[in-house]
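Colleague: sequence-free structure coming up:
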């Protein structure tokens, strides 16, 4: 059965962030992910994990100026020093939290950008990051993101992500496959899972309902079928629950109880 990690950025908004670890553990989660750890000291986050018997399985590298609208800088020429400093900072947190994966966001393309220059910058930054992360036993992940939620994002299609991974050629550079984004951009999720999971290039999965990004059994996806397909592939990684609960988080976990064969 797939292993699920609670995304503490999107789930449990009824609690302050640091209290979300306890709430997730109380609902039976054994792992967590979230966007960014940098507003908190590593020791405090480590304490929350340990007190609740949780594993940290993913977070993002620094994304540039998030509050000003930046969504990553890895594909932005001229930002290389910031990218490198950000990777070092992310790896310090990964060591403290024993986190094996760091997602690097590519960024938004400016109007009229020359895509080739951005791709060259992206590949070079990913190669650098993967090299630094390899020594720490950490995987670097890249994620295609749909243009409805994030217009102008550099990477939106699975094939493009896999092409970059193959071009860079680092064993610890992998794709983060979010089924919500993939369904919106290109659909055909069953074929995508059957094609890409056996390659070993997918390091992490995420789920949410389509089109509204609520619980994963809400909307147009057949969650049970997709989870069965993931199981059939032999994928043994984590599935991040990166969705916005429709009402209370715990009240909306009927889908998880069903998957686990529990009584809600």
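Modeller: Cool, got the structure. The structure displayed is predicted, hence computed values, not measured ones.
Colleague: only C-alpha atoms for contact and neighbour calcs from this point on.
Modeller: OK.
Colleague: quick one: the helices in the chain?
Modeller: Secondary structure of the chain (DSSP state H): helices at 20-26, 42-51, 80-97, 115-134, 158-168, 179-185, 189-196, 223-233, 254-260.
Colleague: now residue 143. Nearest residue, chain neighbours left out?
Modeller: Using C-alpha to C-alpha, 6 or more residues apart in numbering and skipping residues adjacent in sequence, the residue nearest residue 143 is residue 176, 4.8 Å away.
Colleague: putting a second one here so we can go through both:
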């Protein structure tokens, strides 16, 4: 049965960030994820986890200047030293928070980039991921690669599942894995049942995420039959975390009926 983690960057925004841990625990979540922890002292984050009986499931490595529109620097030429120093900080946070996985965002390809430029950026991303995976392995952590759809993030380097799996296979590090967000996958290529049945048994998928399509709200309406998809996850024997990375239509707690219904039906 999937285990569900609340994404505190998108959920419980009616609370201050540090208060979202308690709110998630009160609703029965046992794990949390979020985009970035770096604005908060790591000791305070750990205290919030411990006080509320929560596991830290995932966060992202530093993405560059997020406010200025950067979405990762691991594929950006000339930013190699910045990437490596930032990833070292991510490892420090992960160690203190007992977080077993860190997502490394690739970055954006500038408009008009030619084939050679794209190839260079993919090669650099692969090189940086190999370096990151080697250092993360020393701490027994997984490094994740996530395909992100071009509607939400135009120009993102990796958009399709096949691209991510090929990259992971080329690097060949056992702790480099794919972050499969069903929302992004449905928008880009669909065929989610086949994707889950094909990719989960490979062991290359390190984390799942879900949101409703097309509006990234609760996964209780729209294009996804999440009850069916969660049954597929069960059928293939995958027991990892599913991150709830969506924007609630209203109050977060009031919108969790979809989760209660699934847990009740699968009990």
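Modeller: Alright, I've got the coordinates. Note that the coordinates shown come from a computational prediction; the quantities given were computed from them, not determined experimentally.
Colleague: that older thread, now render the helices of structure 1 as a markdown table, adding mean neighbour count.
Modeller: Formatted as a markdown table, the helices of structure 1 follow (neighbours: other C-alpha atoms under 10 Å):
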| stretch | mean neighbour count |
| --- | --- |
| helix 20-26 | 20 |
| helix 42-51 | 15 |
| helix 80-97 | 18 |
| helix 115-134 | 19 |
| helix 158-168 | 17 |
| helix 179-185 | 21 |
| helix 189-196 | 15 |
| helix 223-233 | 15 |
| helix 254-260 | 14 |
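Colleague: and of these, who's closest to residue 63 of structure 1?
Modeller: helix 80-97 (8.2 Å; C-alpha to C-alpha).
Colleague: that older thread, if I pick the residue mapped onto the residue nearest to residue 143 of structure 1 from structure 2, what's in contact with it?
Modeller: Counting by TM-score structural alignment, residue 176 of structure 1 corresponds to residue 179 in structure 2. Residues in contact with residue 179 of structure 2, defined by C-alpha atoms under 8 Å, 6 or more residues apart in numbering, are 103, 144-147, 205-209.
Colleague: pull up the gap between the residue nearest to residue 143 of structure 1 and residue 124 of structure 1, please.
Modeller: 19 Å (C-alpha to C-alpha, to the nearest Å).
Colleague: what's the end-to-end length of stretch 151-171 of structure 1?
Modeller: End-to-end distance for stretch 151-171 of structure 1: 30 Å, by C-alpha to C-alpha.
Colleague: likewise for stretch 181-196 of structure 2?
Modeller: Stretch 181-196 of structure 2: ends 11 Å apart by C-alpha to C-alpha.
Colleague: which other residues reach that stretch?
Modeller: Stretch 181-196 of structure 2 has contacts (C-alpha under 8 Å, 6+ apart) with 146-150, 159-161, 208-214, 216, 229, 232-233.
Colleague: out of the residues you listed, which end up buried?
Modeller: Among those, those classed as buried by 16 or more other C-alpha atoms under 10 Å are 146-150, 159-161, 208-213, 216, 232-233.
Colleague: what about those, which are in strands?
Modeller: Within these, residues falling in strands by DSSP state E are 208-210.
Colleague: any chance of the helices of structure 1 in JSON lines, plus distance to residue 5 of structure 1?
Modeller: Below are these laid out as JSON lines (distance: least, C-alpha to C-alpha, whole Å):
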{"stretch": "helix 20-26", "distance to residue 5 of structure 1": "9"}
{"stretch": "helix 42-51", "distance to residue 5 of structure 1": "13"}
{"stretch": "helix 80-97", "distance to residue 5 of structure 1": "15"}
{"stretch": "helix 115-134", "distance to residue 5 of structure 1": "22"}
{"stretch": "helix 158-168", "distance to residue 5 of structure 1": "22"}
{"stretch": "helix 179-185", "distance to residue 5 of structure 1": "15"}
{"stretch": "helix 189-196", "distance to residue 5 of structure 1": "19"}
{"stretch": "helix 223-233", "distance to residue 5 of structure 1": "14"}
{"stretch": "helix 254-260", "distance to residue 5 of structure 1": "11"}
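Colleague: I'd like to know which of those helices is closest to residue 240 of structure 1.
Modeller: Between residue 240 of structure 1 and those, the shortest gap by C-alpha to C-alpha is with helix 179-185, which sits at 10.4 Å.
Colleague: average distance between that closest one and structure 2?
Modeller: Here the mean offset of helix 179-185 of structure 1 against structure 2 after fitting is 0.1 Å, by mean C-alpha distance after the TM-score superposition for structure 1.
Colleague: gap between that helix and the chain center?
Modeller: Put simply, helix 179-185 of structure 1 sits 13 Å off its chain's centre (C-alpha atoms, centre = their mean, to the nearest Å).
Colleague: again with stretch 256-264 of structure 2
Modeller: Mean C-alpha position of stretch 256-264 of structure 2 versus that of the full chain (C-alpha atoms, centre = their mean) differs by 22 Å.
Colleague: matching residues in structure 1 for it?
Modeller: So stretch 256-264 of structure 2 is aligned with residues 253-261, judged by TM-score structural alignment.
Colleague: neighbours around residue 250 of structure 2, how many?
Modeller: 12 (other C-alpha atoms under 10 Å).
Colleague: okay, now residue 215 of structure 1: neighbour count?
Modeller: For residue 215 of structure 1, the count of nearby residues is 25 (other C-alpha under 10 Å).
Colleague: which one in structure 2 is aligned with it?
Modeller: For residue 215 of structure 1, the aligned residue in structure 2 is residue 218 (criterion: TM-score structural alignment).
Colleague: cool, residue 102 of structure 1 as well?
Modeller: So, by TM-score structural alignment, residue 102 of structure 1 is matched to residue 102.
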